[in-house]
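Student: Next input, structure requested:
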Amino acid sequence: MPDPTADPTAGHEPELLTITEAADVLRAPVATLRYWRHLGTGPTSFRLGRRVLYRRADLRTWIDAQADRAPSR
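Tutor: Got it, this is the predicted structure:
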């Protein structure tokens, strides 16, 4: 029987990603994410204190939207 006091997110991917972690997921330079953030064209991000964070689900949604916009070959 699972331990009810155990952290339910233990062993899973984190929900919130730093800009460096998001860049790794997207395989893009951090500078590119900063530029997209400046233009307002990249994945949804937000500030928590001084940190810029991305929700993993928002990255996936943005990736899917980019794939849908790409011309099919």
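
Student: going forward, measure contacts and count neighbours with C-alpha atoms only.
Tutor: Noted.

Student: Quick check: buried residues in the helix ranked longest in the chain?
Tutor: Secondary structure of the chain per DSSP state H: the longest helix is helix 56-69. Neighbour-count burial for helix 56-69, counted by 16 or more other CA atoms under 10 Å, picks out 56, 59.

Student: Which other helices and strands does it contact?
Tutor: If you count contacts as 3 or more CA pairs under 8 Å, 6 or more residues apart in numbering; DSSP states H and E, helix 56-69 packs onto no helix or strand.

Student: what does it contact?
Tutor: Identification of contacts with helix 56-69 by CA atoms under 8 Å, 6 or more residues apart in numbering yields 14, 15, 16, 17, 22, 42, 43, 44.

Student: next up, for comparison:
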Amino acid sequence: MSTTREQPDPRATLRGGLPDRYLTADDIATIFKVPKETVYQWRRKRTGPAGFRIGKHIRYDPADVRAYVTQRKNADQDAA
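Tutor: Okay, the predicted model is just below:
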């Protein structure tokens, strides 16, 4: 009798607390617990995590989001 375990969907695997897939503006709003409009304002002002366009859709690379958080944390530590 084979005890084959189903492998989890690799797109659902978490690395560093973030999904292993490109993130949407909704995902960013949920992660940072801010309104979706805030995410769009960050993009217009170029103050939030770097995003990129796929057609008419905005996507965020989880590595860029992690880098943004690290940068913000380091900036706050330097200011203290």
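
Student: Would you check which pair of the contacts of helix 56-69 of the first structure lies furthest apart?
Tutor: Farthest pair in the contacts of helix 56-69 of the first structure (CA to CA) is 14 and 42. Separation: 20.1 Å.

Student: who's more crowded, those two?
Tutor: Taking neighbours as other CA atoms under 10 Å, residue 14 of the first structure and residue 42 compare with residue 42 leading, 17 against 10.

Student: That one maps to what in the second structure?
Tutor: Aligning on TM-score structural alignment places residue 42 of the first structure opposite residue 48 in the second structure.

Student: do the same with residue 20 of the first structure
Tutor: Applying TM-score structural alignment, one finds that residue 20 of the first structure aligns to residue 26 in the second structure.

Student: distance from the strand or helix carrying its match to the first structure after superposition?
Tutor: Taking DSSP states H and E as the definition, one finds residue 26 of the second structure inside helix 25-32. For helix 25-32 of the second structure, the mean deviation from the first structure after alignment is 1.0 Å (mean CA distance after the TM-score superposition for the first structure).

Student: would you turn the contacts of helix 56-69 of the first structure into a markdown table with secondary structure?
Tutor: Shown next, in a markdown table, are the contacts of helix 56-69 of the first structure (DSSP: H, G, I helix; E, B strand; the rest coil):
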| residue | secondary structure |
| --- | --- |
| 14 | coil |
| 15 | coil |
| 16 | strand |
| 17 | strand |
| 22 | helix |
| 42 | coil |
| 43 | coil |
| 44 | coil |
